[in-house]
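Trainee: sequence and computational prediction follow.
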Amino acid sequence: MSGLFARLHGPSRLQRLRTVSLPEPSFDYEAHLAACGRGERQALHTLYLQESPRLLGVAKRLVGDTALAEDIVHDAFIKIWSGAAGFDSARGSARGWMFSVTRHLALNVIRNHRRETPLMGDFEPPLHDSTEAPESLDPAGRIHRCLEQLDPERRSCILHAYVDGYSHAQISARLGTPLGTVKAWIKRSLTALRECMG
């Protein structure tokens, strides 16, 4: 979610629209996954060349560290290879499944990092306000909290746009919602997130 935090305070709206308006690549992900399921390593290599830059971008936006993101993408392709035979196209697109594998690994890294981060010795820095929730001190935690306050449809639009990298038209088709409605939801949701983030 750190990427979303950066987008709320970073690039211009025009740059954001250019980012999410990229066309869907004309590439047969499903056929390559099926080939992976049959043990064809060249298919995995082709998938890696095709999609690893975008998956790296997703991982890096979530964890905020290039080296860690590269490890996540490496692990994601191991899982993609080992799980390809079990991929079910009835449950979603092959490309979406690959992104989902990567996102889940990145979110697991974030959760594990929070659990394992040691305090400096036995000293725990006091909060300025004892009623303040710990996640309010952490931008990623604050974004999760703010996203939870959005309606599910609007939250899906934001995640599809800024985590999955879908265009507004792709989100419209995916959710079965008019394009104008999707654009309005994203605009209002970004405003609400900015207000929530302070």
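Mentor: Everything's here; your move.
Trainee: going forward, measure contacts between C-alpha atoms and count neighbours the same way
Mentor: Noted.
Trainee: can you give me the helices in the protein?
Mentor: Ranges of helices in the chain, per DSSP state H, are 2-9, 13-20, 29-37, 41-63, 66-83, 94-116, 139-148, 152-162, 168-175, 179-197.
Trainee: now render these as CSV, adding mean neighbour count and distance to F123.
Mentor: What follows is the helices of the chain, written out as CSV (neighbours: other Cα atoms under 10 Å; distance: least, Cα to Cα, whole Å):
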stretch, mean neighbour count, distance to F123
helix 2-9, 16, 27
helix 13-20, 13, 41
helix 29-37, 19, 50
helix 41-63, 18, 26
helix 66-83, 18, 27
helix 94-116, 16, 16
helix 139-148, 17, 22
helix 152-162, 19, 37
helix 168-175, 18, 47
helix 179-197, 16, 28
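Trainee: next, the one to line up against it:
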Amino acid sequence: MILQVGLGDRAAFSALYDATSAKLFGVCLRVLNNRAEAEDVLQNVFVKIWQKANLYSANGYSPMTWLITLARNAAIDKLRARRGGTVDIDDVHDLSDDAPTPEAEAIASSERARLNGCLDELEADKSEAVRRAYLDGDSYQDLAARYDVPLNTMRTWLRRSLLKLRECLSR
């Protein structure tokens, strides 16, 4: 079958895959101990078999030995690449960027513009009271004193203003 694959025979390649893939997958899985990596390596092995089957020569070894050697070597290469890329976590500086992504910035800017537009639709004193209460952290008592209204009136202002904002933002 390998010789036929070397000649570009797709049916022979399919038959070779069906006959050997389980065994070769087992070899890769045994070396890597990771199913996803073993599947990737197996795929690469079969690509290599398709490309290099014309170079196969028995040299006294069975065809299965050649295939297992290809799979084993590819899995070992993957294992070495995995190990070579590791660094002690204590030696690595924190490289993460806590800043919002450009997409998140654009969305936040758009939402901020919508909210400001809705706040502008409120009466000026009520808009300012909402901003002071929910953005600046002023207490209801402080706001009631500032606008010279009873505490319950300030609560009503804020509640009604929030309902108007919700209605505006849902449009």
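Mentor: All right, it came through fine. This is a predicted model, so every value here is computed, not measured.
Trainee: quick one on the thing from earlier: reformat the helices of structure 1 as a markdown table; add distance to D122 of structure 1.
Mentor: Output for the helices of structure 1, formatted as a markdown table (distance: least, Cα to Cα, whole Å):
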| stretch | distance to D122 of structure 1 |
| --- | --- |
| helix 2-9 | 28 |
| helix 13-20 | 43 |
| helix 29-37 | 49 |
| helix 41-63 | 26 |
| helix 66-83 | 27 |
| helix 94-116 | 14 |
| helix 139-148 | 24 |
| helix 152-162 | 38 |
| helix 168-175 | 48 |
| helix 179-197 | 30 |
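Trainee: can you give the distance from stretch 140-159 of structure 2 to the centre of its chain?
Mentor: Relative to the centre of its chain, stretch 140-159 of structure 2 is centred 47 Å away, using Cα atoms, centre = their mean, to the nearest Å.
Trainee: against structure 1, where does it fall?
Mentor: In the comparison with structure 1, stretch 140-159 of structure 2 aligns to no range at all (TM-score structural alignment).
Trainee: name the residues that touch that stretch?
Mentor: Outside stretch 140-159 of structure 2, the residues within contact range by Cα atoms under 8 Å, 6 or more residues apart in numbering are 126, 129-130, 132-133.
Trainee: in it, what counts as buried?
Mentor: Neighbour-count burial for stretch 140-159 of structure 2 flags 140, 143-144, 154, 157-158 (criterion: 16 or more other Cα atoms under 10 Å).
Trainee: which one of those residues is nearest to S110 of structure 2?
Mentor: Nearest to S110 of structure 2 among those: L158, at 23.9 Å, using Cα to Cα.
Trainee: figure out the helix or strand that that closest one lives in.
Mentor: helix 151-170 (DSSP states H and E).
Trainee: aligned partner of K23 of structure 2 in structure 1?
Mentor: Aligned partner of K23 of structure 2 by TM-score structural alignment: R54.
Trainee: just tell me what L7 of structure 2 corresponds to in structure 1.
Mentor: Counting by TM-score structural alignment, L7 of structure 2 corresponds to R38 in structure 1.
Trainee: quick check, its match in contact with S82.
Mentor: No: the pair R38 of structure 1 / S82 is not scored as a contact, 10.5 Å apart, by Cα atoms under 8 Å.
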